[in-house]
Structure formats: structure tokens, C-alpha cells
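Trainee: sequence below, structure please.
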Amino acid sequence: MTKKKLHILFLNSWYPSRVLPANGDFIQRHAESVATQHRVTAIHVVTDPNIHHNITDDKIINGVRTLITYLKPESFPGNRLINFYTAYKKLIKMAGDYDLIHVNRIYPAGIIALLQKKPFIATEHFTGYLADLSINLSYFERYFAKKITKKAAYICPVSYDLEKNMLKLGFKGNYQVIPNVVDTELFYPQNKSSEVFTLIHISSLNNSHKNISGILRVIRKLQDYISDFRFILVGPNPERYINEIKRLGIHSEKLEMTGELPYDKIPEYLRKSNILILFSHFETFSCVIKEAFACGVRVVSSDVGGIKEFFPSDFGILVPKNDEKAFLKAIIEEKEKNKQIHQKMHQYCIKYFSKTSIANAYTKLYLKALKI
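Mentor: Next up, the predicted model:
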């Protein structure tokens, strides 16, 4: 898009590491997208409870120079803050000269950006800024978030709903929504090989967020309407729901629990499914819905947060939050409809969520922020 190749410093509150391998993986995908057009250095600091001295890793991961400092545990909060600040300061020095900072998750990494002399933009994903959850924000986060958003050249929430909620919190700034990335070369459609109607749910399986109990109740009721179907539950520690599954009377032959899957295995499971189901209490964007679209898989989801902003009406069905009757009805309707528009769904994702699309969007903002 531009002949000028910039050096972008990704300054991250969240980022995948050996301690938390999936933490902020969507941020990593943003960094990898930007790296197709610019030089990117991603930095992150995290406490590692299993070490006795600090360690810094310096690796090239998918085209991104990745600097992560692992800090030994520190019980005193004051020392912990000093250690984190010192570690970030050293990583910034290791990164070398750069053109612009790209903050990911504005608090606390944005505080470090405020102390630098370079312009910065900030991307935000945090569900904690949504109305029902923002009551839990600390005074310090509210205070510094206002400072950070005011100073940033651009604030880039992943949905308009998140932008609206951030503005309600008084986080004023120059907003530009840029969604999350879908790897459209990894997530692509193919014809279904299974004749059994297959539903899949992929998430952290956190019940307070993803409403797994609600999904299981609906799966139990689905047995009364559809005799032959399969439900695949993908996510960490699904065994925590075994007792609930037995109590509800869900037939074991209809259920497959995979545990947590490597990211590159998820498309395989999506492609052999007919629909993805999501029944969350809240979401800012939902990467997995767009990954399903890219695989040509239709979606039945609760209508929460920013989901409907990127949800064409012929790609599935949205139902009211917590409405189990509507959720069940939508699943049955999708089975009867059996509508397949694989390539249309994939092309939609290329247009709005591909690496090229997202890299182009960020490049425009980088150049504007630098007044180039």
C-alpha cells in the first residue's frame, strides 16, 4: 500500500507466551498482519511462577520480532510495578529505533506509551469495558485509560459496540474501528463429508462468559427434536461439565469433547461441522464466528455486543441473549434450511478480516499519525 516501510513497536498488555500460550493470540495475529507491510517488533512482560531469575526471549515468530521478558514472582506490589516498568524499558531499548508505537490493550501498556516521545495508536478488545462489566474497573484503570485515549493518535476498538461503551466511560479520543484478523488461507471452505448434522462450539468454556450451561440445556432439548446429530465441544478442561452433562441426560454418543486444540487444527473441525453455536452473555467481536464464516460454516449465536456488526443476515441466525427457546428453534431451523453459500462467506471474510485488509487499515492510520 505504501513504499515507506515503517518500524512499528507493538507494546502489549496481553500476548501469547510460554506462561499463557493463548493470551491475546488475536493481538499476535494483528502483529503478523502488519508485518506483511512493515517491520514489527512485539514486546511483552509476564510473570513466570516457575523461575528464580528473570529471562528475556528474543525470537522471530511468523515474521514478527518477539521480545518477551519473564519475571520471577514478586509478592510486594510496589516492587512488582517497578520490575514491570524496568523490563518494558529494557525491551524498548532492545527493539531499537522505531517510528510508532501500537499499544494493544490500553491498560496498563498504554501507560508506558505515555512516557515515550513517539506517537502511538491503541487497539482495544477488552470485554471489561462493556456496560455490564465495567463496574469492576479499578479507579487507576479508569484514570489512566482516560489519559491514554486522549493522548493516542487513534483508538481502534474491534467493534462499534465497544467504542460506544468506552465513550460512555469517558474514554474520549479519536476512534476508528478495525476488526480482528481471520487467516483466510488457513480458514477456508470445503464440501461436508459427514451426513450427520454436526454442531460445534469453540471457546474458553468459561461459563460466566460463554454460557456453556445454557448451551448444554439446549443440546439436551435438541435430542427431543432431532434423533441423529453430533455436538463437538472444543475448549480447555471440558471435563468440568461431565456431571452437568450426566444430570441433564445428554446422550454420550452425541457428544465429542476434544479439549483445547492447536489453532491450526480448528479449521479442520469447523469444516466438518454444519453450524457453529455460540450463546455468550457478552462479546466485543467474536473471532470464532468470523473463522466459521471463512470456512463456510453458518452460525447460530446470541445477539450480544458487537457480533451483529459483522453478521450478514444470510450467514446464520442471531437470537436474544439467554433465550433458550429461540436458540433451540434457530438450530432446528438451520438444520432444515441446510443453506450453503460457502464461497460468498469466505469472500466476505477476505474483504473485511484478511491479513491484507487489516494491514491496509492500520497502515492508513500509521501514516496519518505520523503525518506522512
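Trainee: C-alpha from now on. contacts and neighbour counts both.
Mentor: Noted.
Trainee: V46: which element?
Mentor: Using DSSP states H and E, V46 sits in strand 39-47.
Trainee: structure for this one too, so we can compare:
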Amino acid sequence: MKIFFVTPSFFPATYYGGPIFSTYNLARALTKNGLDIRVISTNANGKERLDKPTGIFIKDSENLQIKYYKSLDSRGTSISLLTNLKNDLKAADIIYLVSVFSPPTPLTLYLSKKLNKPLVIAPNGELGSWCLNQGSRFKKLWLKLFISPFIKRIYWHVTSEDEEKMVRAVYPNAKTFVLPNGIDLEEFSSLPFEKNKSFYDTYTGFSCAGKKIIVSMGRLHKIKGFDILIEAFHALQKEFSNAVLLIAGEDFGEKSNLEKMINQYNLNNKVFLVGKLDGDEKLEFLHNADVFALASHHENFGMVVVEALACGCAVVISKKVGIYQQLMNYDGGIIVDNDSDGIKKGIIELLSDNQFVKNKAANGLRFVEEKYNVKNIANELVDIFSAIIGDWNDTSAY
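Mentor: Prediction:
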């Protein structure tokens, strides 16, 4: 079975955050499963460009085949990709399109019809109400011109029941299947059992031994609600004056506003914006904390929450994070309203009882191991792809 991914950016373009890792993990797992996976993308990585050969398929260590085209901007606009896309897709059994609002999307949809190929779209939360309201006129026009004419052809890969509702709020008759993002649990297996808070000394400039460490992670964008988190942290100083908050992530236009808040609340020695972290440093950042907190206004899934849980960290998340209901079923974290008072109370609840926080972390880890192992998710997706091909071959309505 040949599955061709089309995406404006691809690993190691970590500038774009969670979707890069989830798409990469999925493509690798499907390759290990024996599928012929080919990724058609660009070398976009924010303001930088990936140092990769362009215009040819290259294999990574897992035999995953990737073709990077030269991008003209940070959005993955590539003339060479568009010029060669028809030839690249001819051999596909299924086209798997990552993103709704991206430069390759219109042509990919058109070619899926011209080449008579089934098409799966992974919207990654782009059809959520919060996202649609950002640049709403442009996005409504985009959907009308480029998505709606092909809607009967599209299968939607949504990562949670909440995201399924979001897609069907726009397209009531959408063909959807719910399958979460997954992680490679082997990447987390080398983490030590004990926490080492001196790890954070480099970021703070002082010893963090004996401190209560709260962390968060994500691109510094207003959708992530870091302003809510900082406000909550300020409010809990009476209960935990020894607490420290560290936020990791690339600036997406919100850093200066967050710095103003930090100065306004006189938290310069309490709150630290540490920049983007990758690899082992990222995992240690999550593992060694007492609490991970996420106050996003919208997360269709919440990959970083799964990563924090896999690192053995207890979490506080809002009901705006797509996986909150499943996490509640495992009693694997504190779920709160998306406001500073809710976040504050959730953090205090965890920090106030060492055994309670250990129990939550253990439940959260079990939740990840049972629900988000990418190997199991890839097995399910192979069956879904087979069913889509069967449905496609049996249907003449497209």
C-alpha cells in the first residue's frame, strides 16, 4: 500500500511545533509496518530553511522516503513542489494531506480528483472555531473555493471526538474517523525515575533545589493562553512563594506581551521564557518538573500534554484541550476551566500533596501507554486505509 503525505513542512522543521512531530511519528510507524510511505514537502522551517537536498526522494534511518522542495517563505510556498506534484502523486494509493489552509492544499485536492485518488485530510485543529475566527473572511472564502467543491471526496482524520464535532460543524456530512496522534514510547524509556531539579539552574541562574517547578511548552502565540498561566502563577504566590514557572517555546508574536506581564507582576525572578527546546533537553525539561500546565484557548489534541505525561509529569489542562475527556476517564490529571482561577486551583491541588501528584502522574503514564503508542495507532490506521481503498473502489459517486 502506497500512502503519499503532502505537507507544507516536515521534520526536522521543529519551528512549527506539535504537528511536525505527530506527522513524523505516524509516517515512521507506518513505514515500519511495511507500507510504502512517501512524504512530499518543503524545506520551510520558519525564517530558516532545512539543510536537506531538494527535489529528490531521500531515505531516513527508518527507510521513510521524503522529498523536500525549495520553499519561498515560512508557509511552505514552493513553485517546484506545485510543478512536480502531479508526477509525485501518480503512484499513490491514498493521498494524505496535512493542513487545510496551506499552499499545496488546492492543487492537491484538484489532483486527487484528476488522478482519481482517495484523499485523507488531517486538519490539525484548523477547523476549530477559535482558529476559523482568526482571519475569518479569508478562511471562509478559502473553504468555499478550495474545500467545499471536493467535500464528497475527502476523508477527515480527526484526533479527538471534539475535533470531529468541529469538522462536522463546518461540514455536517463529512466522512470522519477518529484516531489520536501517537508517540514513540521508546524515546522516553531512558528517562531516570528520580527528578533532578538542578536541571533548571541553567535557565534561572539560581539553584532550583527545593523549589516547586511548574513548566509549560508551546509556541508563544496567543492561542496558547500563556497570559492566563502567568496570571494564575502570580495569584498562587501566597500559597507557594517558592514556585518557579518556566515556559519553553519559539516566539510567534506573543513574547513581548508576556514579558510585559512578567514585569508588571514583578515576576522577573520567578517566570522564565527559555526558548524552543528539542530532543533530550525537551524531555528532561518536562520530566523534572512537579507540574505541567497548559491553558490553551484551543488544542484539537494536545501532543505536548501526551509528551509531558510520558515523561512522568502530572498535568493541569483546560477543557479546551482535545484529550481532556479521555484523560479524565483515567483520572490522569487535573481538568479545569480555561481561566486563571481554574489553572491556579489545579496547580495548587497538585503541589499541596506529594502522594496525590504521584498518583496522577502514574495514571497519566498508564493513559499514554494504553492509548497513544504510535505502533498501535499505525496498526489501526493500516486497517482504516484498507477500508478507504475498498470503499473507493466500490463507489462510483466520486
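Trainee: just to revisit the earlier point, the helix or strand that the strand holding V46 of the first structure is followed by vs the second structure, average distance?
Mentor: Moving toward the C-terminus from strand 39-47 of the first structure, the next helix or strand (DSSP H and E) is strand 55-61. Superposed on the second structure, strand 55-61 of the first structure shows a mean distance of 3.0 Å to its aligned residues (mean CA distance after the TM-score superposition for the first structure).
Trainee: quick one, strand 55-61 of the first structure and strand 39-47 angle?
Mentor: Put simply, strand 55-61 of the first structure runs at 150 degrees to strand 39-47, going by axes from the mean of the first three to the mean of the last three CA atoms, to 10 degrees.
Trainee: what helices or strands is the helix or strand just after strand 55-61 of the first structure leaning on?
Mentor: Downstream of strand 55-61 of the first structure, the first helix or strand assigned by DSSP H and E is strand 64-71. Contacts defined by 3 or more CA pairs under 8 Å, 6 or more residues apart in numbering; DSSP states H and E place strand 64-71 of the first structure against strand 39-47, strand 55-61, helix 77-95.
Trainee: now do stretch 8-15 of the second structure: distance from first to last residue.
Mentor: With CA to CA, to the nearest Å as the measure, stretch 8-15 of the second structure spans 13 Å from end to end.
Trainee: ugh, wrong one, stretch 270-287 of the first structure
Mentor: Using CA to CA, first and last residues of stretch 270-287 of the first structure are 13 Å apart.
Trainee: what number of residues are in the vicinity of N329 of the second structure?
Mentor: 11 (other CA atoms under 10 Å).
Trainee: distance check, it against K360 of the second structure.
Mentor: For N329 of the second structure, the distance to K360 of the second structure - CA to CA - is 12 Å.
Trainee: run through the strands of the stretch 151-300 of the second structure in chain order.
Mentor: 154-158, 175-178, 212-217, 243-248, 271-275, 291-294 (DSSP state E, counting those that start in this stretch).
Trainee: in the first structure, what range does the fourth one match?
Mentor: So the one you mean is strand 243-248 of the second structure. Strand 243-248 of the second structure corresponds to residues 229-234 in the first structure, going by TM-score structural alignment.
Trainee: how much does that stretch stray from the second structure?
Mentor: Mean for stretch 229-234 of the first structure is 1.6 Å (mean CA distance after the TM-score superposition for the first structure).
Trainee: give the contact list for K351 of the first structure.
Mentor: Contacts of K351 of the first structure were listed using CA atoms under 8 Å, 6 or more residues apart in numbering, and they are S357.
Trainee: if you could redo that for V215 of the second structure, that was the one I meant.
Mentor: Contacts of V215 of the second structure (CA under 8 Å, 6+ apart): 245-248, 285-286, 289, 291-293.
Trainee: buried residues in the longest helix seen in the second structure, which are they?
Mentor: Ranked by number of residues, the top helix in the second structure under DSSP state H is helix 374-394. Buried residues in helix 374-394 of the second structure, counted by 16 or more other CA atoms under 10 Å: 374-375, 377-378, 381-382, 385, 388-389, 392.
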